[in-house]
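Engineer: what follows is a predicted structure for the sequence shown.
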Amino acid sequence: TLLFAFLVALGLSLVSLVDTGATVQLKRYDTEDDANTHARKRVTQTRILRRVVQVLIMLVAVGIALLTIPGVRQWGLSLLASAGVVGIVAGLALQPFLANMIAGIQIAMAQPIRIDDAVVVEGEWGRVEEITSTYVVVKLWDWRRIILPLTYFIQQPFQNWTRMDTRLLAPAFLWVDYEAPIDRLRDKLEQIVHSSIYWDGDTVALVIFDITERTAKIRCTASARNASAAFDLKCEIREKMLAFMRDECREALPRDRVDLFEMAPLPKKAILLED
């Protein structure tokens, strides 16, 4: 009994020691800064590896402790020796857990996602809020949470907007008339972006992106320091460019045209009445 209790207590002590070391390590990094790619990488690795190591320590400690009890040891060995049913059932039951644990190690090493990454999963945009030993919590833009297994980020394609850098381009699309003064629109875009608090001072551009049978599609692009600022900047560009076209540049608004010369001639009765 004392040996069993000692082994369990030793396992719990090692788990607490790992937790303390991980907490000290996490306090060294600040993930609130915009240029926090390195910090988010280390925080993600520390949190995932902490949980994996703690689980492994407890499994080993409990396993060794059970071996000290002859009755349990002989019962387990006899079951495994007589039939492999227990091993098969245990293997099937632990398969999702082991798959997620291995996926967690892969995520910690390869870093496809990190804490506070801006990602698009299942058609929803959000930020990675928490990474556990089996699942990932993504906080969506409307404050909902979507829970995904770790294997999702290994087996399924997804978008990571901050994989290498937090800076992003904010493209805003507008439809304008063929007679729209592109130079005036470009000057107005630069004025809007330069006065915006969301712009990072790098990129601003306006180009004709596409042409339809009625309108021209223009793309207003500016850069921002992170995904949230890029979204706000895109909304600000759309709002102020629309107000400018409505109030000061109405020739840029899309219009329908009718060619009177190609209209069908009036009926003869209508011509006589007109005469």
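Structural biologist: Perfect, thanks for sending it. Numbers count the residues shown, from 1 in each chain.
Engineer: alpha carbons only for contacts and neighbour counts from here, please
Structural biologist: Fine.
Engineer: can you list contacts of the longest strand seen in the chain?
Structural biologist: Using DSSP state E to define each element, the chain has its longest strand at strand 199-211. Contacts to strand 199-211, defined as CA atoms under 8 Å, 6 or more residues apart in numbering, come from residues 186, 189-190, 193-194, 216-225, 229-230, 233.
Engineer: try it against this one:
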Amino acid sequence: MVDAFFALWMHNAWVRLGLMVVVGLVLAVVLRAVAYAVLQRSAVGHPVIADIMGRASAPMEWLIPLLTLTMALRIWPPAASAPVALLQHLLLIALLATGTWLAVRCIGAFEGAAIRRYPMDVADNLRARRVVTQVRVLGRTADVIVIVIGASIILLTIPGVRQLGASLLASAGVAGLAIGLAARPVLSNLIAGLQIALTQPIRLDDVVIIEGEWGRVEEITGSYVVVRIWDERRLVVPLNWFIENPFQNWTRRSSQLVGAVSLMVDYRMPLAPLREELKRLCDEAPEWDRRVCVLQLTDANEHAMQLRVLVSSADSGRNWDLRCRVREGLIGYIQAHHPEALPRWRGELDRSHPATDEASMPASPEPQHAPSPEDGGPRRGGA
């Protein structure tokens, strides 16, 4: 029996191939169990490893069997034949694709761990927004690089595609120029993403003004930025736009902001009680951060005075509410206590000349005209 088995093993390549596949699958099961046991023990108290295990479980289900089968066929190859070579090549392509998938999942795990370490739902989240922006942009850039490298390696293993690529490179000419021009927006956005991640002109949850629109940076992808406008609209802006165009960032260094309120009042408005009322309004406002509360006379013309009120808040949203509160309160105070100080137009009546009446006006002369024949006048050639 044993001699017959060895004879079959030595002379039948397909039997050897089947045995190698079985051995590889059994080895894969054993290695998978050992790897998961080691990782589960290491994951205790380490959320990063636990996250990697959760994200990498799907590609690992394929990676270990493919790896063991590839190694088995390489170490104990059966008789050389076209089907066996094709099988080895397909296993290599599947192994490379699964490795690329695993690398992308691991990058996502590290990205998630970094984001959890810096929560953004705190009062002072400037550092968190800086780190999360860098991690997300660099993570998406790394995903693109890993996928491109993996696809390139897979294509290089295929002889026909490799020869086709070489012939295309040899005869690049106009085709290469066209491809370069077509890929320019993609490459410019990729480079702009790296610049934004490193220099950080914008970050997640930054308050920006773009093309006259006020909003917050909601999402930064590998090619565009989504800005949530105050009225719940979404403004989608390419990444390279932020590198090539000026824009306002109200939270670049800090979320604290000083806002202005302008009022036009009459010259009869006393400023001292108005300043006291402004101080009272700020003290009662929960949006005020107790840094700036100033009333200044900034301009005056022939009609009214222009007053400017400066108030500060912890962020732009609170500052907007505070400005509306102060504006409404000051106008209500002027209406209630100094209504004469509301803006008005002044005019002067000149009574130095006495008024004239119709009786003193000379009567206009009646029109002088010759009577017509219908009026009873003389007729030419009458009797």
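Structural biologist: Sure thing, it's come through. Model, not experiment: these values are computed from the prediction.
Engineer: hmm, back to that, so where in the second structure does the very next helix or strand once past the longest strand of the first structure end up aligned?
Structural biologist: Downstream of strand 199-211 of the first structure, the first helix or strand assigned by DSSP states H and E is strand 216-224. Mapping strand 216-224 of the first structure onto the second structure (TM-score structural alignment) gives residues 305-313.
Engineer: related to what we said a few turns ago, quick check on the contacts of strand 199-211 of the first structure: which are buried?
Structural biologist: Using 16 or more other CA atoms under 10 Å as the burial test, those include 186, 189-190, 193, 216-225, 229-230, 233 as buried.
Engineer: list the buried residues for the longest helix seen in the first structure?
Structural biologist: Determined from DSSP state H, the single longest helix within the first structure is helix 37-67. Buried residues in helix 37-67 of the first structure, counted by 16+ other CA under 10 Å: 37, 39-54, 57-58, 61-62, 65-66.
Engineer: circling back to that earlier point, report the distance from the match of strand 216-224 of the first structure to the chain centre.
Structural biologist: Chain-centre distance of stretch 305-313 of the second structure: 32 Å, with CA atoms, centre = their mean, to the nearest Å.
Engineer: kindly report the same for stretch 124-132 of the first structure.
Structural biologist: Relative to its chain's centre, stretch 124-132 of the first structure lies at 6 Å (CA atoms, centre = their mean).
Engineer: and that stretch, which stretch of the second structure?
Structural biologist: With TM-score structural alignment as the criterion, stretch 124-132 of the first structure aligns to 213-221.
Engineer: one more: stretch 174-189 of the first structure?
Structural biologist: Going by TM-score structural alignment, stretch 174-189 of the first structure lines up with residues 263-278 of the second structure.
Engineer: and the matching stretch, how far from the chain's centre?
Structural biologist: 42 Å.
Engineer: what's the answer for stretch 116-129 of the first structure, then?
Structural biologist: 2 Å.
Engineer: try stretch 153-165 of the first structure
Structural biologist: So, by CA atoms, centre = their mean, the centroid of stretch 153-165 of the first structure is 7 Å from its chain's centroid.
Engineer: with stretch 8-20 of the first structure instead?
Structural biologist: For stretch 8-20 of the first structure, the distance to the chain centre is 34 Å (CA atoms, centre = their mean).
Engineer: for stretch 76-83 of the first structure, same thing?
Structural biologist: With CA atoms, centre = their mean as the basis, stretch 76-83 of the first structure stands 47 Å off its chain's centre.
Engineer: residues in contact with that stretch: which ones?
Structural biologist: Contacts of stretch 76-83 of the first structure (CA under 8 Å, 6+ apart): 86-87.
Engineer: if we use 10 Å, what do you get?
Structural biologist: 66-67, 70-72, 74-75, 85-88 (CA atoms under 10 Å, 6 or more residues apart in numbering).
Engineer: for the counterpart of Ile88 of the first structure in the second structure, what are its contacts?
Structural biologist: Alignment note (TM-score structural alignment): Ile88 of the first structure maps to Leu177 of the second structure. Listed by CA under 10 Å, 6+ apart, the contact partners of Leu177 of the second structure are Ala183.
Engineer: for Leu177 of the second structure, give its distance to Leu169 of the second structure.
Structural biologist: Plainly put, Leu177 of the second structure is 11 Å away from Leu169 of the second structure if you go by CA to CA, to the nearest Å.
Engineer: pull the longest helix from the second structure.
Structural biologist: Looking across the second structure with DSSP H, the single longest helix is helix 82-117.
Engineer: could you give me the buried positions within that one?
Structural biologist: For helix 82-117 of the second structure, the neighbour count (16+ other CA under 10 Å) marks 84, 88, 91-115 as buried.
Engineer: please apply the same query to stretch 286-293 of the second structure.
Structural biologist: Under 16+ other CA under 10 Å, the buried positions of stretch 286-293 of the second structure are 287-289, 292-293.
Engineer: since that was my last question, I'll sign off now.
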